[in-house]
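> model this:
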Amino acid sequence: MSQAILPGPSAGLRIGLFGGSFNPAHSGHFHVASTAMKRLQLDWVWWIVARGNPLKTGHGDFSGRFRSAEAVADHPRMRVTDIEARLGLTYSYRTLSTLTAAAPAAKFVWLMGADNMVNFHLWGAWQGIAQMMPIAIVARPGIGPGARNSPFARRFASSRIPAAAAASLPDCDPPAWVYLPAPLDPISSTAIRQKKAGQ
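All right, here's what the predicted structure looks like:
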């Protein structure tokens, strides 16, 4: 496995790690990333385009997904990285372990939309991810009750901090997480693919 080449400076910085298939990336993804950046007072958000998703079939062309993420992550403090593909990794736990080893002085936070929180317990080593770095969950349309009652939310209920204290999350020792209510963007990758298929 090649050495991790980081997408930007990291030492002492508050960095959100935002992984996804991004098939394709859309305004809902930007909404999650920008909401987290503002509420957590992050210095950077690194978009990690997944090499593949073990829970999905038909990931789509990697280069197309990467380009769509670059087009959507239009912010001076957001970077899109193919680090997972370059390292030949598939599972988020391995990717995040590699990043924390390569940037031990960074204050990483794992970012996800509430739609991913519902199925987070199906991810490989999901509890290990929660023990590795703080997690911020941003509300997504129609997901609220399912996310707040998910196995993750129940397992780590005592580690949740109030949304009003979200800016403190990057400084928290894991496990620690926050659920961020936010104005909702209804767009989804699935809807975009279905629309294209119907054209």
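> CA atoms for contacts and neighbours, from now on please.
Will do.
> Report the buried residues of the longest helix anywhere in the chain.
In the chain, assigned by DSSP state H, the helix with the most residues is helix 27-40. By neighbour count on 16 or more other C-alpha atoms under 10 Å, the buried set for helix 27-40 is 28-37, 39-40.
> one more, for comparison:
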Amino acid sequence: MRRIGVFGGTFDPPHVGHLILASEAADQLGLERVLWVLTPDPPHKRGLPITPLLIRLELVKAAIEGDPLFELSRVEIDRPGPHYAVDTLLILHDLYPEDALIYLIGGDSLRDLPTWHQPLRFLEACDGLGVMRRPGDAVDLSHLEATLPGLRRKVMFVDAPLLEISSSQIRQRVAGGKAYRYYLPPRVYELVERYRLYRAIEP
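I've put the predicted structure just below:
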């Protein structure tokens, strides 16, 4: 049985923090593959501006190219929304019936897990939760266990640098004309420049 990581997100844009965390999760949790699941229309970001899907798809491909450990998954791209993590996991179990699926999330997402769509069903569907701590995530496992029984035995913390890098921060830096080049993989930086992404609206 292989252990496969499931790393979902809008990746707008994918940055070096994503790559470091995915790599550390794979190393520490013994993952043989990490599926990057690009979410076309995240339910929690409806109404917010988001880069078109085809451009984000190109950005993710550019970020992970050349690393055989990483693979782009179209499990959410090729089906209509809304896209919930529980449905994604159930579909992936059908695609990889012999493998263990380890869902990778940040500590902030773990804290908010009770607010997810069908969180108990999601917890049943995943074989493990790889939790990548983020600055200020304030995770209280005892409190969460009371709401989601069985959570504690599935959580595996990933000991990685607490990188204070986020996609929203990078978008703000670009819009504000601040330096951002080295927050991104080189090919992703080139695409952001080529498409003039995240710029403030020009008069």
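> After superposing, what score do the chains get?
For this chain pair, the superposition-based TM-score is 0.77 by TM-score structural alignment, normalised by the length of structure 1; 172 aligned residues with a C-alpha RMSD of 2.1 Å.
> Onto which residues of structure 2 does the longest helix of structure 1 map?
Residues 16-29 of structure 2 are where helix 27-40 of structure 1 lands when matched by TM-score structural alignment.
> where along structure 1 do the helices fall?
27-40, 62-72, 83-87, 92-102, 114-118, 126-132, 144-148, 151-155, 189-198.
> Could you give the residue range in structure 2 aligned to the third one?
Just to be clear, that refers to helix 83-87 of structure 1. Under TM-score structural alignment, the match for helix 83-87 of structure 1 in structure 2 covers residues 75-79.
> can you redo the helices of structure 1 as JSON lines with distance to Gly16 of structure 1?
Compiled in JSON lines, these are given as follows (distance: least, C-alpha to C-alpha, whole Å):
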{"stretch": "helix 27-40", "distance to Gly16 of structure 1": "7"}
{"stretch": "helix 62-72", "distance to Gly16 of structure 1": "15"}
{"stretch": "helix 83-87", "distance to Gly16 of structure 1": "15"}
{"stretch": "helix 92-102", "distance to Gly16 of structure 1": "11"}
{"stretch": "helix 114-118", "distance to Gly16 of structure 1": "16"}
{"stretch": "helix 126-132", "distance to Gly16 of structure 1": "14"}
{"stretch": "helix 144-148", "distance to Gly16 of structure 1": "20"}
{"stretch": "helix 151-155", "distance to Gly16 of structure 1": "19"}
{"stretch": "helix 189-198", "distance to Gly16 of structure 1": "21"}
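> For Ile48 of structure 1, find the nearest of those helices.
Smallest distance to Ile48 of structure 1 across the helices of structure 1 (C-alpha to C-alpha): 7.0 Å, for helix 83-87.
> Quick check: buried residues in the closest one?
For helix 83-87 of structure 1, the neighbour count (16+ other C-alpha under 10 Å) marks 83-85, 87 as buried.
> Mean deviation, that helix versus structure 2?
In the superposition against structure 2, helix 83-87 of structure 1 averages 1.3 Å from its aligned positions (mean C-alpha distance after the TM-score superposition for structure 1).
> before we move on, the earlier item: so which of the buried residues of helix 27-40 of structure 1 comes closest to Gly144 of structure 1?
For the buried residues of helix 27-40 of structure 1, the nearest to Gly144 of structure 1 is Val32 (14.4 Å; C-alpha to C-alpha).
> still on that earlier bit, ok now the match of helix 83-87 of structure 1, how far from the chain's centre?
15 Å (C-alpha atoms, centre = their mean, to the nearest Å).
> can you list contacts of it?
37-40, 83, 88, 91-92 (C-alpha atoms under 8 Å, 6 or more residues apart in numbering).
> just the buried members of these?
In the contacts of stretch 75-79 of structure 2, the ones that pass as buried (16+ other C-alpha under 10 Å) are 37-40, 83, 88, 92.
> for these, which one is nearest Thr147 of structure 2?
Among those, Thr88 lies closest to Thr147 of structure 2 (C-alpha to C-alpha), at 22.4 Å.
> Need the contacts of stretch 75-79 of structure 2 in JSON lines (columns: distance to Arg133 of structure 2).
Below are the contacts of stretch 75-79 of structure 2 laid out as JSON lines (distance: C-alpha to C-alpha, whole Å):
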{"residue": "Val37", "distance to Arg133 of structure 2": "20"}
{"residue": "Leu38", "distance to Arg133 of structure 2": "21"}
{"residue": "Thr39", "distance to Arg133 of structure 2": "21"}
{"residue": "Pro40", "distance to Arg133 of structure 2": "25"}
{"residue": "His83", "distance to Arg133 of structure 2": "24"}
{"residue": "Thr88", "distance to Arg133 of structure 2": "23"}
{"residue": "Ile91", "distance to Arg133 of structure 2": "27"}
{"residue": "Leu92", "distance to Arg133 of structure 2": "25"}
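> one step back: please produce a markdown table containing the buried ones among the contacts of stretch 75-79 of structure 2, extended by distance to Leu163 of structure 2.
Below are these laid out as a markdown table (distance: C-alpha to C-alpha, whole Å):
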| residue | distance to Leu163 of structure 2 |
| --- | --- |
| Val37 | 21 |
| Leu38 | 21 |
| Thr39 | 22 |
| Pro40 | 25 |
| His83 | 27 |
| Thr88 | 27 |
| Leu92 | 29 |
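> Farthest-apart pair in those residues, please.
Among those, the pair separated by the greatest distance (C-alpha to C-alpha) is Pro40 and Leu92, at 16.8 Å.
> ok, the residue nearest the centre of structure 1 - contacts?
The residue lying closest to the centre of structure 1 (C-alpha atoms, centre = their mean) is Phe18, at 2.8 Å. Residues in contact with Phe18 of structure 1 (C-alpha under 8 Å, 6+ apart) are 33, 45-48, 110-112.
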